[in-house]
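>>> sequence and predicted model, in that order:
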Amino acid sequence: MSVAPPRPKDLALNALRAFEAAARLGGFAAAAVELGVTPGAVTAHVKALEDRLGAALFARSAKGVELTTLGARVLPGFTEAFDALGLAQHHLRSEAAPRAVHIATLPAIAQLWLSPRLPALRAAMPEVAISITAMEVPPNLKRAPYDLSLFPGDQGQVVAEDWLFPVCAPALANRLARPEDLNTLPCLIDLAWAGDWQLWSAQAMPGKPFAPRGPVFSLYALAVEEAANGAGVLMAHGALVAGHLQRGTLVAPLSQRVKLPQALRLWSARSLRAGHPVGRVARALGAS
């Protein structure tokens, strides 16, 4: 008579994923955002895992959580494993739907840089379905279900250098002959890039204090449209207003321009095959 002892249960995958995310990101709240669950769910998963192991993975305090020696020792293996799992899922999706390409990018880039290029992409690749997801921070492409990431940064293929300079509607241009004239005009301010005015003015008007005054917007694309409507002067990202400059709905009266250290870059977590739709889209965007 054969003996078949019960197999010990594996550790819960969701609990391991919660531990890895919290350990890598430095907290349960950040892990919850990445995993799309509540902080309470992450806390419960980690506590259940610790109870199952009979050992603490985090030290709790009023200031937050810190990895224990055990947690720090095992984290690299789980990060490598979940990265590999994420890339395997990318491969599975690609093989199952080889003609689908999903791009993640900033809302302003999606509206002002990427959207005008989509008709040409569809015409050149009618068999490829291109989806766009707008988000405020770059996703972890080793884990998230996106093929390409299009964000300002220092990783990936440069598709456009980024320059700062003031732009306005043609009707306002004759009132903007030198940087100091900005003190007499409404300056449109975008919340996401509120520091752009100070960055530009520090180089264009060195030693001269300047505080922009004017309407505030939470959507950069809306600020661009309002600038074109004559509402004031906008500190523009050159790559994002190129279409308006070409059409003449916006002009750049001042010569002072500041190059940003981070260019607009296209990145993928996996190698791009020459004939694969993801590689074709990446090359087309890089050449545009």
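Cool, got the structure.
>>> make it CA atoms for all contacts and neighbour counts henceforth
Will do.
>>> tell me which stretches of the stretch 151-288 of the chain form strands.
157-160, 163-167, 187-190, 216-217, 233-237, 258-259, 263-267 (DSSP state E, counting those that start in this stretch).
>>> buried set for the second one?
When burial is assessed from 16 or more other CA atoms under 10 Å, strand 163-167 yields the following buried residues: Trp163, Leu164, Phe165, Pro166, Val167.
>>> quick one: the fourth one and Ala242, what's the gap?
When CA to CA, to the nearest Å is the yardstick, Pro166 and Ala242 sit 13 Å from each other.
>>> same check on the first one?
When distance is defined by CA to CA, Trp163 is 11 Å away from Ala242.
>>> where's Val167 relative to Leu49, distance?
For Val167 relative to Leu49 (CA to CA), the value is 55 Å.
>>> take the one below as the second:
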Amino acid sequence: MSIVSLGASRVRYETVGYFRSPDAVFFTFLFPLIMLGIFTTAFSSSGDVSAGPGTTSISVGAYYLPGMVAAGILLSGVQNLAVDIAGEKGDGTLKRLGGTPLSPVSYFLGKIGQVFVTGILQAGLLLLVAGTVFGIALPTELSSWATFAWVFVLGIITSAFLGIALSALPRSGRSATAVVIPIVLILQFISGVYLQFYLLPEWMQNIASIFPLKWMAQGMRAVFLPEDFQALEVGGSWDLGAVAIALLVWLVIGLVLSRLTFRWIRKDA
């Protein structure tokens, strides 16, 4: 079988394995949906959110939806793959796979394909619940969904490569969760997912701007929030060109790091 054929055959295997892991499903698939429900319920009594006097107002749930979509992308790729691959290294799965015809490229394709499938299902479920249960109005313009598509695709691929690269950091499979989750959680707090980005200190905004989640969240705000809200962004616009450049740069960085750091067997094993 060719490298691509082997990779394609791995996608189904990886996806089935993902949904058979309750902790992975909860912490990466359902977590953004649960957090959207908590934020919508807890803060709805404070009234609608607006960009300023005389501007369009939206519900609290509608304001937090873009950040939760972006967080879902990060969790599906970075957290899911970093913990999963580190676990496979720890239990000897990768060592056994290294003795088969499966190449690292085919392995990567299987993992990235799984992230695509689960990411699409997760985003679809999140938007379905947002629209039907929480009454959040979704975009009707084709251009908004076109923006959603390219931000989502770039974000998923970038997050997948970074997840593969980050899997080299934990010393063992048992320590993977303790190493990876704090990193991902901190990024969510400083990148405009749980806190309003424009209210954060400038130094914190600058740090967040180094990492891809801030740009994914900004791209998703351009999709789901009214135009008035772009006045709250750094520079006063959605700046989708910068979003694309930042994600492409991190995609390349993730690709290079994942290829340089990936090993079937740890060097110190």
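Nice, I can see it. Owing to the predicted nature of the structure, the values given are computational and were not obtained by experimental measurement.
>>> quick TM-score on the pair, please.
Overlay of the two chains. TM-score (TM-score structural alignment, normalised by the length of the second structure): 0.23; 105 aligned residues with a CA RMSD of 6.1 Å.
>>> tell me the SS of Ala103 of the first structure?
For residue 103 of the first structure the amino acid is Ile, not Ala. strand (DSSP: H, G, I helix; E, B strand; the rest coil).
>>> can you verify my assumption that it contacts Leu148?
Yes - using CA atoms under 8 Å, Ile103 of the first structure is in contact with Leu148, at 4.8 Å.
>>> common neighbours of these two, please.
Common neighbours of Ile103 of the first structure and Leu148 are not found (criterion: CA atoms under 8 Å, 6 or more residues apart in numbering).
>>> buried residues in the longest helix seen in the first structure?
Assignment by DSSP state H gives helix 69-96 as the longest helix of the first structure. By neighbour count on 16+ other CA under 10 Å, the buried set for helix 69-96 of the first structure is Gly71, Leu75, Phe78, Thr79, Phe82, Asp83, Gly86, Leu87, Gln89, His90, Ser94.
>>> list the helices and strands that helix packs on?
Contact partners of helix 69-96 of the first structure among helices and strands, from 3 or more CA pairs under 8 Å, 6 or more residues apart in numbering; DSSP states H and E: helix 13-25.
>>> tell me the helices and strands packed up against the helix it packs on.
Helices and strands touching helix 13-25 of the first structure, by 3+ CA pairs under 8 Å, 6+ apart, are helix 28-35, helix 39-53, helix 69-96.
>>> got JSON lines for the ones you listed, with distance to Thr133 of the first structure too?
JSON lines is the format used below for these (distance: least, CA to CA, whole Å):
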{"stretch": "helix 28-35", "distance to Thr133 of the first structure": "16"}
{"stretch": "helix 39-53", "distance to Thr133 of the first structure": "24"}
{"stretch": "helix 69-96", "distance to Thr133 of the first structure": "16"}
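>>> nearest to Ala227 of the first structure, of those helices?
Nearest to Ala227 of the first structure, of all these, is helix 28-35, at 34.3 Å by CA to CA.
>>> got the angle between that closest one and helix 39-53?
On the basis of axes from the mean of the first three to the mean of the last three CA atoms, to 10 degrees, helix 28-35 of the first structure is oriented at 100 degrees to helix 39-53.
>>> quick one: contacts of helix 28-35 of the first structure?
Ala18, Ala21, Ala22, Leu25, Thr38, Pro39, Ala41, Val42, Thr43.
>>> try 7 Å
Ala18, Ala21, Ala22, Leu25, Thr38, Pro39, Val42, Thr43 (CA atoms under 7 Å, 6 or more residues apart in numbering).
>>> what is the neighbour count of Val241 of the first structure?
19 (other CA atoms under 10 Å).
>>> do you know how far it is from Trp197 of the first structure?
16 Å.
>>> again with Val224 of the first structure
For Val224 of the first structure, the distance to Trp197 of the first structure - CA to CA - is 15 Å.
>>> who has more neighbours out of those two?
For Val224 of the first structure versus Trp197, the count of surrounding residues by other CA under 10 Å is larger for Val224: 28 against 22.
>>> nearest spatial neighbour of the more buried one, chain-adjacent residues omitted?
Counting by CA to CA, 6 or more residues apart in numbering, Leu234 is the residue found nearest to Val224 of the first structure once chain neighbours are left out, at 7.1 Å.
>>> the one you found: neighbouring residues, count only.
Leu234 of the first structure: 29 neighbours (other CA under 10 Å).
>>> helices or strands next to the lengthiest helix in the second structure in the packing?
The helix that spans the most residues within the second structure, counting by DSSP H, is helix 104-132. Contact partners of helix 104-132 of the second structure among helices and strands, from 3 or more CA pairs under 7 Å, 6 or more residues apart in numbering; DSSP states H and E: helix 3-19, helix 142-166.
>>> could you redo the last one with a cut-off of 10 Å?
helix 3-19, helix 31-43, helix 60-74, helix 80-90, helix 93-97, helix 142-166, helix 240-261 (3 or more CA pairs under 10 Å, 6 or more residues apart in numbering; DSSP states H and E).
>>> would JSON lines of the ones you listed with distance to Gly119 of the second structure and mean neighbour count be doable?
Compiled in JSON lines, those are given as follows (distance: least, CA to CA, whole Å; neighbours: other CA atoms under 10 Å):
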{"stretch": "helix 3-19", "distance to Gly119 of the second structure": "11", "mean neighbour count": "17"}
{"stretch": "helix 31-43", "distance to Gly119 of the second structure": "12", "mean neighbour count": "17"}
{"stretch": "helix 60-74", "distance to Gly119 of the second structure": "6", "mean neighbour count": "27"}
{"stretch": "helix 80-90", "distance to Gly119 of the second structure": "11", "mean neighbour count": "24"}
{"stretch": "helix 93-97", "distance to Gly119 of the second structure": "24", "mean neighbour count": "16"}
{"stretch": "helix 142-166", "distance to Gly119 of the second structure": "7", "mean neighbour count": "21"}
{"stretch": "helix 240-261", "distance to Gly119 of the second structure": "17", "mean neighbour count": "17"}
